[in-house]
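Participant: coords below, sequence missing:
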């Protein structure tokens, strides 16, 4: 039997939720400090959020790009976790790899927003490899 947390959810399942929240964190970072500033003074434009984000530069633009990348990687992570669970992968390893993936994604966001392109690419690659490992975990 798989070790679970309350309500039958495993750590890996909760990591799916955590990974799904990371794009929202990136969006908040991109808008940080300008949510209460009036539109006329450069503040966030909720009437045209995509246009406003497209006009941003520097770290705000990088936070928005990290948001897009976080959404792009999410389906593979969700699928890998669910497949590994369905195939009876060892739950402890699955949980550990899922937590590692989320931590690497956080590191990716920090490296992206902080303009560390080499570190960003390395962390992205590690996260991808961890996701492949999750996908293959239940393979026998």
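Facilitator: Sure thing, it's come through. Just so you know, these numbers come straight off a predicted model, no measurement behind them.

Participant: from here on, contacts and neighbour counts on C-alpha atoms
Facilitator: Fine.

Participant: Helices along this structure, start to end?
Facilitator: 11-31, 49-54, 58-86, 91-113, 117-136 (DSSP state H).

Participant: now, of these, which is deepest in the fold?
Facilitator: Most buried of the helices of the chain by mean neighbour count (mean count of other C-alpha atoms under 10 Å) is helix 91-113; its value is a mean of 21.

Participant: what's the angle from that helix to helix 58-86?
Facilitator: 170 degrees (axes from the mean of the first three to the mean of the last three C-alpha atoms, to 10 degrees).

Participant: Which residues does helix 91-113 contact?
Facilitator: 2-3, 10-12, 15, 18-19, 22, 26, 59-60, 62-63, 66, 70, 81, 84-85, 117, 119-121, 123-124, 126-127, 130-131, 133-134, 137 (C-alpha atoms under 8 Å, 6 or more residues apart in numbering).

Participant: As JSON lines, the helices of the chain with distance to residue 43 would be great.
Facilitator: Formatted as JSON lines, the helices of the chain follow (distance: least, C-alpha to C-alpha, whole Å):
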{"stretch": "helix 11-31", "distance to residue 43": "8"}
{"stretch": "helix 49-54", "distance to residue 43": "9"}
{"stretch": "helix 58-86", "distance to residue 43": "12"}
{"stretch": "helix 91-113", "distance to residue 43": "19"}
{"stretch": "helix 117-136", "distance to residue 43": "28"}
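
Participant: among these, which is nearest residue 42?
Facilitator: Between residue 42 and the helices of the chain, the shortest separation by C-alpha to C-alpha is 9.0 Å, and it involves helix 49-54.

Participant: Alongside the first one, take a look at this:
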């Protein structure tokens, strides 16, 4: 397994870190809320709501990242070390993105989001 493939797993795990923050940061999530967790999550405010939003964004971006890593590996034109470095940089950008989302640093979060998307696109260019 390459470092980049492990990074795909880490990206998916980061999504669930956000889920834990969203559901349990305010101490109100319990067995009763688990019967309809989407309604519970839709009613969150503040930090927990931002954690939920970070979770949703992670669910949106992870397929693109996974596809980029897999395609770069299949095409085989890119140096494996380059793919690994790009993947680690993407994970770093996602961690910073989540921190910025939780801290409510909107402008910095958006800048980091663009950088992360640029990293996803770069997998395709290094594979040419």
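Facilitator: Received, thanks. No experiment lies behind these values; they were computed from the predicted model shown.

Participant: picking up where we left off before, between the helices of structure 1, which one is nearest to residue 37 of structure 1?
Facilitator: The nearest among these, by C-alpha to C-alpha, is helix 11-31 at 10.3 Å.

Participant: Mean per-residue distance, the closest one versus structure 2.
Facilitator: Its aligned residues in structure 2 lie a mean 0.7 Å from helix 11-31 of structure 1 after superposition (mean C-alpha distance after the TM-score superposition for structure 1).

Participant: Against which helices or strands is that helix packed?
Facilitator: On a contact count with 3 or more C-alpha pairs under 8 Å, 6 or more residues apart in numbering; DSSP states H and E, helix 11-31 of structure 1 meets helix 58-86, helix 91-113.

Participant: Return the residues in contact with the counterpart of residue 30 of structure 1 in structure 2.
Facilitator: When structure 2 is aligned by TM-score structural alignment, residue 30 of structure 1 is paired with residue 22. Neighbour list for residue 22 of structure 2: 41, 44, 47, 48, 49, 50, 51, 52 [criterion: C-alpha under 8 Å, 6+ apart].

Participant: how close does the corresponding residue of structure 1 for the second one sit to residue 95 of structure 1?
Facilitator: With TM-score structural alignment as the criterion, residue 44 of structure 2 lines up with residue 56 in structure 1. When C-alpha to C-alpha, to the nearest Å is applied, the distance between residue 56 of structure 1 and residue 95 of structure 1 equals 37 Å.

Participant: Check residue 81 of structure 1 too.
Facilitator: As defined by C-alpha to C-alpha, residue 81 of structure 1 lies at a distance of 9 Å from residue 95 of structure 1.

Participant: between those two, what contacts are shared?
Facilitator: Common neighbours of residue 81 of structure 1 and residue 95 (C-alpha under 8 Å, 6+ apart) are residue 12.

Participant: Map residue 116 of structure 1 across to structure 2 for me.
Facilitator: Match for residue 116 of structure 1 (TM-score structural alignment): residue 105.

Participant: meant to ask about residue 78 of structure 1
Facilitator: Match for residue 78 of structure 1 (TM-score structural alignment): residue 66.

Participant: contacting residues around the closest residue in space to that match that isn't next to it in sequence?
Facilitator: The shortest distance from residue 66 of structure 2 to any non-neighbouring residue, by C-alpha to C-alpha, 6 or more residues apart in numbering, is to residue 8 (5.7 Å). Residue 8 of structure 2 makes contacts with 62, 65, 66, 69, 87, as judged by C-alpha under 8 Å, 6+ apart.

Participant: So of the residues you listed, which two are at opposite extremes in space?
Facilitator: Top of the distance list for the contacts of residue 8 of structure 2 (C-alpha to C-alpha): 62 and 87, 11.7 Å.

Participant: Confirm for me that residue 127 of structure 2 is in contact with residue 72.
Facilitator: Yes - when contacts are counted by C-alpha atoms under 8 Å, residue 127 of structure 2 is listed as touching residue 72 (5.6 Å).
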